[in-house]
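A.B. asks: sequence and predicted structure are below.
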Amino acid sequence: MNERMAARKKITNDSYFERVESLLAEGKVVKIPVKGTSMLPSLKEGDHVLLNTTDMREMKWGTIVLALYRGGYILHRLVGRKGDILELAGDNNWVQIERVERDAVIGMVTEAYRGTELLRIYSTGSMQRAWLRYKFKPLLRVWGGLINKLNLKR
């Protein structure tokens, strides 16, 4: 085995995120890769995000957070708050809203990159588009179903 492969040994998801939590607890900013498609079109697989520790006063609608959810980890947008319960949703998730306790939030995204390009995930335009996607999810779900049916008939 060459040195490069040895340096890239696989670790479990739990071990990885335990290390992320530890670094954040030390006050460090942590860069992690985005996995999956739940945050499309804002974030896609292969993008990288910078995480910082969270402060409830800084977290407002639209803040993207990393949270522990049902034994796994999710990187989703804050879409609601009821006391200490936060409601999270992926931009590309048309149905599910995850409800987590405030303590389940590990960090919040401060910056995102696609390659070397800084993504403007918190610009006014990006936040408006995220809000529209979230508010019109039921309509988008129906529209998507109709499009799929039309495509199946061809």
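C.D. replies: Thanks, I have the structure now.
A.B. asks: when you work out contacts or count neighbours from here on, use the C-alpha atoms and nothing else.
C.D. replies: OK.
A.B. asks: what sits closest to the most centrally placed residue in the chain if chain neighbours are left out?
C.D. replies: Among the residues of the chain, the one closest to the centroid is residue 75, at 2.5 Å (Cα atoms, centre = their mean). Ranked by Cα to Cα, 6 or more residues apart in numbering and with sequence neighbours excluded, the top spatial neighbour of residue 75 is residue 66, at 4.4 Å.
A.B. asks: now the helix or strand containing the one you found: buried residues?
C.D. replies: Taking DSSP states H and E as the criterion, residue 66 maps to strand 64-69. Across strand 64-69, burial judged by 16 or more other Cα atoms under 10 Å covers 64, 65, 66, 67, 68.
A.B. asks: and of these, the nearest to residue 137?
C.D. replies: Nearest to residue 137 out of these is residue 64 (Cα to Cα; 18.0 Å).
A.B. asks: the closest residue to residue 93 other than its chain neighbours and residue 57: what is the separation?
C.D. replies: Nearest non-adjacent residue to residue 93, counting by Cα to Cα, 6+ apart: residue 38, 5.7 Å away. For residue 38, the distance to residue 57 equals 26 Å [Cα to Cα, to the nearest Å].
A.B. asks: just want to know which of those two has more residues nearby.
C.D. replies: residue 38 (20 against 6; other Cα atoms under 10 Å).
A.B. asks: which ones are touching the more buried one?
C.D. replies: Shown in contact with residue 38 (Cα atoms under 8 Å, 6 or more residues apart in numbering): 76, 90, 91, 92, 93.
A.B. asks: confirm that the third one sits in a strand.
C.D. replies: Spelled out, that is residue 91. No - according to DSSP: H, G, I helix; E, B strand; the rest coil, residue 91 belongs to no strand; its state is coil.
A.B. asks: comparison target below:
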Amino acid sequence: MTAAVAGFADLIAHTVSAGRPARIPVTGSSMWPAITPGSVVTVEPAAWSRIRPGDVIAYRHQDAVIVHRVIEIRGDHLITAGDNKPLFDPPVTATALLGRVTGVPDPVPPPAPAPAPAAEATVWVVGDRAPAAPPGVRLRQVAPTELAAALRSATGTIAGLSAAAVRPLTALRTASPGPLTVVIGIRFGHAGASRTGYDPSGLPLLPPEAVHLHVRAGNPLSEVAPDDAVRAVAETLGQSEEVVR
């Protein structure tokens, strides 16, 4: 994405709306390795109806211009993410779209999932009610007020399950061998700023860096009920059942 320079997004919007391509210097590594920091990309005018999943687009976010890839088209908005980012962007509307970025290669495919970690995984359900424990998962109920301390004491890989996560549940199989904790019933972001379209009220807010791995159990930005999420984790990892209160 580019730096938020006053008037920059307006300048790009004026150029492409006149039917002319615009060249944008890219900062940051959100699209690495397809786009390297310091590259200059070309934004071509593109009608909303001609945008397809896999396209890299430029869109405006306040006075910044974001260059990210389209993951899904859902009704009147696009779901996008940087190739090198763990969370989806806020949904992009037609009025925010600036154009299509040309000459960007397809993303590097993720590594094939390895066998599930040898150590048992534990699912933490944050909230006042833990779902019924299905076969195949160790379950622990964590009060929101205890979450920060519990995370500090956790060892091994910590995965956060959220509808805003780019990677699916199968990414859990790529976790390093050793203890694995999957936390359900939280959201990710920073206080005062919403960088994802998934922001249900009442869930504890954690910074994205609070966990090592972000995964989702359903479609992008689509919330999955705790019971279904726990069941999906159990099916993905196939661990032995145990309930911890």
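C.D. replies: Nice, thanks for sending it over. Source: prediction; values computed, not measured.
A.B. asks: any idea what the TM-score is?
C.D. replies: After superposition, the two chains reach a TM-score (TM-score structural alignment, normalised by the length of the first structure) of 0.65; 123 aligned residues with a Cα RMSD of 3.1 Å.
A.B. asks: please enumerate the helices of the second structure.
C.D. replies: Taking DSSP state H as the criterion, the second structure contains helices spanning 8-17, 147-153, 226-237.
A.B. asks: show where the second one falls in the first structure, residue numbers please.
C.D. replies: If I follow you right, that is helix 147-153 of the second structure. Alignment of helix 147-153 of the second structure against the first structure: no match, by TM-score structural alignment.
A.B. asks: then stretch 67-76 of the second structure?
C.D. replies: Using TM-score structural alignment, stretch 67-76 of the second structure lines up with residues 75-84 of the first structure.
A.B. asks: tell me the gap between stretch 51-58 of the second structure and the middle of its chain.
C.D. replies: Distance of stretch 51-58 of the second structure from the chain centroid (Cα atoms, centre = their mean, to the nearest Å) equals 17 Å.
A.B. asks: what's that stretch aligned against in the first structure?
C.D. replies: Under TM-score structural alignment, the match for stretch 51-58 of the second structure is residues 59-66.
A.B. asks: ends of the matching stretch, what's the gap?
C.D. replies: Distance between the two ends of stretch 59-66 of the first structure: 12 Å, counting by Cα to Cα.
A.B. asks: return the residue of the first structure aligned against residue 23 of the second structure.
C.D. replies: Looks like residue 23 of the second structure aligns to residue 31 there (TM-score structural alignment).
A.B. asks: what about the residue nearest to that match when sequence neighbours are not counted, neighbour count?
C.D. replies: Among residues not flanking residue 31 of the first structure along the chain, residue 50 sits closest, at 4.5 Å (Cα to Cα, 6+ apart). Residue 50 of the first structure is flanked by 16 other residues according to other Cα under 10 Å.
A.B. asks: about what we covered before: show me what contacts the residue nearest to residue 75 of the first structure?
C.D. replies: 73, 74, 75, 76, 105, 106, 107, 108, 109.
A.B. asks: wait, isn't the fourth one in contact with residue 65?
C.D. replies: Read it as residue 76 of the first structure. Yes - with contact defined as Cα atoms under 8 Å, residue 76 of the first structure reaches residue 65; the gap is 5.7 Å.
A.B. asks: what number of residues lie near residue 100 of the first structure?
C.D. replies: 18.
A.B. asks: what do we get in the second structure for it?
C.D. replies: By TM-score structural alignment, residue 100 of the first structure lines up with residue 92.
A.B. asks: in this structure that match contacts residue 75, no?
C.D. replies: No - Residue 92 of the second structure is beyond contact range of residue 75, at 10.9 Å (criterion: Cα under 8 Å).
A.B. asks: quick revisit: which single one of the buried residues of strand 64-69 of the first structure is nearest to residue 143 of the first structure?
C.D. replies: For the buried residues of strand 64-69 of the first structure, the nearest to residue 143 of the first structure is residue 64 (26.1 Å; Cα to Cα).
A.B. asks: before we move on, back to that, for residue 121 of the second structure, find the nearest of the helices of the second structure.
C.D. replies: helix 226-237 (7.8 Å).
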